[in-house]
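Asker: Okay, predicted coordinates and the sequence, questions at the end:
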Amino acid sequence: MLKSRILGISIMAALLLSACNRNNGGSALNYDYYVNAAVGNDYLNDGSQDNPFKTITHALGIANGDMNISIKVNPGTYDVVNGETFPIEVPTGVSLIGDEENRGNGSETTMIRGGGEYPTYDANYISTTMYMREGSKISGFILEDNSTVASFHMPFVLKYDDDITIHRNTIINGDHAIYFAGSDFDVITDNNITKNRNGISVIASTPNTRIENNIITHNRGTGVYTEVNGVDFGGGAAGSAGGNIFSCNSGNDLMSYISFSGLVFAENNMWDHTPPTETITNESGGIDVYNMHDVSTIEISGYTLAPSPCN
């Protein structure tokens, strides 16, 4: 028992010493931890590049949100089998970085696969993969919620915290890939959002969130669904340049369920048709813009044809 306690104290001391040695001398620490599913060890290693942790869960638990830390993750599958606990919470100010160049889909994939219970307003539960805190960032992963803990699967739920960056990921097989329920001042850029039921769903006002240069294609339902005005997919108050590809989504590329007047900004994007087809009835599906209640104005000027359009 004594040896076990001494070993535990020694490991914690080593971790604290490692953190202190990386201090840049300022009031906040600014350094990297490393994770490698194949060769890492959460119990014996200090998270350095030569001695990485095994799980993202452990690395994020060590990280302090006030320290401006980056967690750099090697290719591999990060799931329950690897020892991950879901949903994975990215603390305030922490960046989780995988294979940014390939959006996680390189010759060896960098995948976070799994989900855990997340409470909803009516005391029921959904499943989500990631829980992002204020000022956090995730980039360079394939994300898939394949859990069985709830009937709805949402790789990202953005609700209570603002200033979140989701950049250059591949997000697949969710009921809603990114679900906005109250977060704002976020940046959603350069992601491949595909093979979900719905791509991006917005049910609470997020006028200061910039959504640009995403590939939102081949989702089984709607590419983008919104219940609120002011969303900036291009040309709005948040400064989005557009550049999103809305294409080949089985239901509609963009669906507005807004029942009061206002504006949805979706300028300078790529669609299946030029000009984009619009409807208020959705009789056949495969429409670029479905404005269900026909009271909100959807700004789509600057449209161009998608690289591989579906007609």
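Answerer: Okay, I see it. Residues are numbered from 1 along each chain as shown.

Asker: make it CA atoms for all contacts and neighbour counts henceforth
Answerer: Fine.

Asker: any chance you could map the helices in the stretch 151-300 of the chain?
Answerer: Assigned helices in the stretch 151-300 of the chain: none (criterion: DSSP state H, counting those that start in this stretch).

Asker: what's the distance between His153 and Asp145?
Answerer: Look at His153 and Asp145: by CA to CA, to the nearest Å, they are 6 Å apart.

Asker: joint contacts of those two?
Answerer: Gly115, Ser127, Thr128, Gly174 (CA atoms under 8 Å, 6 or more residues apart in numbering).

Asker: give me every residue that touches the second one.
Answerer: Ser127 is in contact with 87, 115-118, 145, 147, 149-155, counting by CA under 8 Å, 6+ apart.

Asker: hmm, which of these are the buried ones?
Answerer: Those of these that meet the buried threshold are Pro87, Gly115, Gly116, Glu117, Tyr118, Asp145, Ser147, Val149, Phe152, His153, Met154, Pro155, by 16 or more other CA atoms under 10 Å.

Asker: Ignoring the adjacent residues along the chain, who's closest to the fourth one?
Answerer: On the basis of CA to CA, 6 or more residues apart in numbering, the spatially nearest residue to Glu117 that is not a chain neighbour turns out to be Ser127, at 4.8 Å.

Asker: Can you tell me the element that neighbour falls in?
Answerer: strand 125-132 (DSSP states H and E).

Asker: Show me how far that strand is from its chain's centre.
Answerer: In terms of CA atoms, centre = their mean, to the nearest Å, the centre of strand 125-132 is found 11 Å from the chain centre.

Asker: Out of the shared contacts of His153 and Asp145, which is nearest to Phe180?
Answerer: Thr128 (12.7 Å; CA to CA).

Asker: Now do the contacts for that closest one.
Answerer: Thr128 neighbours (CA under 8 Å, 6+ apart): 86-87, 114-118, 145, 153-157.

Asker: quick one: which two of those residues are the most distant?
Answerer: Applying CA to CA across those, the maximum distance is between Gly114 and Val157, 14.0 Å.

Asker: try this one side by side with the last:
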Amino acid sequence: MSLLSRSVRVSAIASLLLSSGGVAIAVSSVGIPVVLGSLLAEGAIAQTQAATVLYVDPVRGSDAGAGTAQAPLKTITQALAIAPTSSVIQLAPGTYSAASGETFPLRLQPGVTLQGSAESQGQGIVIRGGGRFLSPTSAGQDIAILGANQAALIGVTVTNPNPRGYGLWIESSNPTVASNTFTGNTHDGISVVGRSAPLIRGNHFVANGANGITLYGLSQAQVQENLFERTGFGVNVGQKAAPTLLKNRIVGNEDGVVVQASSRPILRENVIEGNQRDGLVAIADSQPDLGTQAQPGSNTFRNNGRLDVNVKASSQIVPAFGNQLVSSRVEGRVDLAGTTQVTPVPAIAAAPAPIVAQAADKSSLSARSFPVPTSLQSSPPVAPPPQVPVAAGPAPRAIPIPVAAPETAARPVTTSGRSLPVPTVTPSVPVPAPVVPARTVPIQTAPAPTAAIEIPVTPPSRSVPVVERSPQPVQPAAVEIPVLPPENADPTPQPATVAARPRSGALLPVPSARIPVGNAGNRARNVAIGASTPGGPPPPPTQAQALGFQYRVVVATRSEADQARVRSLVPGAFRVFRGSQIFMQVGAYKTQAEADEMYQRVSSQGWQARIETTQ
């Protein structure tokens, strides 16, 4: 009998309750009991209901099969195509890739849960690959998985080794993403754009190329109890996003949390430590909420390489009451007394509870598929520092922050089940306990910057060959961080953003002394350079042509301040002169599609850009 014609009674919630009264209690890795709350009352992860289960096995399955445990399907692609609403796709261990028959991107379906092993955060259940996706707000992208409303992704490992590859793309939808591992994605583990409100809980983000997670658009994601490590930016927040970051551990990245544009993230009970530069950076008009007197932050900042909290390039006063940090490692207008008023952002509907099935194969899925949390191991608690009030002064103008590329040496990705943090699946957002403020000590704050600072960028030398690297499964070094175009509903150009230095073939500015003067109109016609004299021999190839780059994108500028703003968007940009006019070259590319992406990116920020050919 086909599995599509029968229903399996699922009662996963009962198996999660480990003590009487419907309250689940766990003991963390340091012996501290953690109360998850009444899962029955909250009803967050699973409900007792009928669900259809489809089984998929990339080794012994067949897409002509019935999808039962005895006759599984072979591909996730086929399972998603036939799965009805309120169904579960159960994955067997193995690698799901183009070689096994998958078609990317995989598109999650509303009301369908795609799950592997939550207990191991997807160890041995790998979705590997990516495909072209045309985003309504962010142009063409290469993604492995596309989210959907009321969908769930649980207990898998996601890797997209393609150039500028994203693991999971969530656009104006509210899926639940729990207990997964995102690693080896050459750009981001997860990108959240549009009007999205997903629940992202208990995941491990490690050794991704640019960001662990990017939160853009008008999104209001709940990002809870995740581990972000060994990536360019652990968490990157921009545009008008207003996510909640709760109980995450953000360690060992280039920068821990970067807050840009007009975003308004809320941070509570996070541990942000051991990042190479800053624990948290805020620029432009962004205003992270690190804690108020009504809701103390209870975040821990320590042992970050440069500063723990760096908001000197933000035009806003940042409330930061009730955190564990050292005031001497804070720069900018930070209100440690917590008196700054924070305007609440209208809420978007949150992600619904996913359906979770208990598979017939007890060895691969059991009650432990949704375990009680294990706290991430951290240093002993640090006593709260004195609360230091900061007088509000004139708002400084935002300045670009140069972001150096991370080290290029690849660091190994640990895949041992013992080394991966056990996910926490907590349905509610606890309100942190009040923190008693310590004595008030005045402190002199850093002077506000008065103007944008131009940071010169040296063009690459002609004498040094440029080698394009082939994609690797794991690329921990940061690559160029894109700034997505604003929401269609709000086309106001966004302030300058922070970007990591380009790496590999994704973006390579190629200077040339023979860049011609071209039409400065909107998206001018392509202009050929290096033309030969009539009747004479052809000219030698330019450096760009010799390296195979056929297109370049240039931006017209009027002042040094314009040039500095372009560099804040694309740190590798450099000046080219055409008579008395100065342009900034922001990239050279081998394909028209890559050039179009950069053109759309800079044009969306209000710049007059154009594409030229190097042939």
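Answerer: Received it, and whenever you're ready, just let me know what you need. On a predicted model such as this, the values are computed, not experimentally measured, just so you know.

Asker: Once they're superposed, tell me the TM-score.
Answerer: Overlay of the two chains. TM-score (TM-score structural alignment, normalised by the length of the first structure): 0.76; 264 aligned residues with a CA RMSD of 2.8 Å.

Asker: returning to what we had before: show me what the residue nearest to Glu117 of the first structure lines up with in the second structure.
Answerer: Taking TM-score structural alignment, Ser127 of the first structure has Asp142 as its aligned residue in the second structure.

Asker: now its match: how far from Pro198 of the second structure?
Answerer: 20 Å.

Asker: give me the number of residues near Tyr121 of the first structure?
Answerer: Neighbourhood size, Tyr121 of the first structure [other CA atoms under 10 Å]: 6.

Asker: do the same with Leu7 of the first structure
Answerer: If you count neighbours by other CA under 10 Å, Leu7 of the first structure ends up with 13.

Asker: so it sits in a strand?
Answerer: No - assessed with DSSP: H, G, I helix; E, B strand; the rest coil, Leu7 of the first structure is helix; it does not lie in a strand.

Asker: so what's the counterpart of Thr181 of the second structure in the first structure up against?
Answerer: By TM-score structural alignment, Thr181 of the second structure lines up with Thr170 in the first structure. With contact taken as CA under 8 Å, 6+ apart, Thr170 of the first structure is in contact with Arg103, Gly104, Asn105, Gly140, Phe141, Ile142, Leu143, Asn191, Asn192, Ile193, Thr194.

Asker: repeat that with 10 Å
Answerer: Residues near Thr170 of the first structure by CA atoms under 10 Å, 6 or more residues apart in numbering: 102-105, 111, 139-144, 177, 190-194, 215.

Asker: Tell me which of Gly114 and Val157 of the first structure has more neighbours.
Answerer: Gly114 (27 against 24).

Asker: ok, the more buried one touching Gly83?
Answerer: No - contact criterion CA atoms under 10 Å: Gly114 of the first structure and Gly83 do not qualify, at 11.0 Å.

Asker: Would you check how far apart Ala24 of the second structure and Ile89 of the second structure are?
Answerer: Taking CA to CA, one finds Ala24 of the second structure at 26 Å from Ile89 of the second structure.

Asker: Ignore what I typed, I meant Arg230 of the second structure.
Answerer: 31 Å.

Asker: what does Ala41 of the second structure give?
Answerer: Distance, Ala41 of the second structure to Ile89 of the second structure, by CA to CA: 26 Å.

Asker: Then Val235 of the second structure?
Answerer: Val235 of the second structure is 30 Å from Ile89 of the second structure, by CA to CA.

Asker: Kindly report the same for Ser604 of the second structure.
Answerer: Distance from Ser604 of the second structure to Ile89 of the second structure, by CA to CA: 39 Å.

Asker: Neighbour count for those two, which is higher?
Answerer: Ile89 (25 against 20).

Asker: Counterpart of that one over in the first structure?
Answerer: Under TM-score structural alignment, Ile89 of the second structure pairs with Ile71 in the first structure.

Asker: part of a strand, is that match?
Answerer: Yes - applying three-state DSSP, one finds Ile71 of the first structure inside a strand.

Asker: right, and it touches Lys54 too?
Answerer: No - applying CA under 10 Å as the test, Ile71 of the first structure and Lys54 come out as separate, 11.9 Å apart.

Asker: so what sits against both of the two?
Answerer: Shared contacts of Ile71 of the first structure and Lys54 (CA under 10 Å, 6+ apart): Tyr34, Val35, Gly47.

Asker: Residue in the second structure paired with the last one?
Answerer: Counting by TM-score structural alignment, Gly47 of the first structure lines up with Gly67 in the second structure.

Asker: where do the strands sit along the stretch 1-150 of the first structure?
Answerer: Per DSSP state E, counting those that start in this stretch, the stretch 1-150 of the first structure carries strands over the ranges 32-35, 70-73, 76-78, 88-90, 95-97, 110-113, 116-119, 125-132, 137-139, 142-144.

Asker: about what we covered before: counting neighbours, which of the shared contacts of Ile71 and Lys54 of the first structure comes out on top?
Answerer: Val35 (29 neighbours).

Asker: The second structure: which residue goes with that one?
Answerer: Val35 of the first structure maps onto Val56 in the second structure, with residues paired by TM-score structural alignment.
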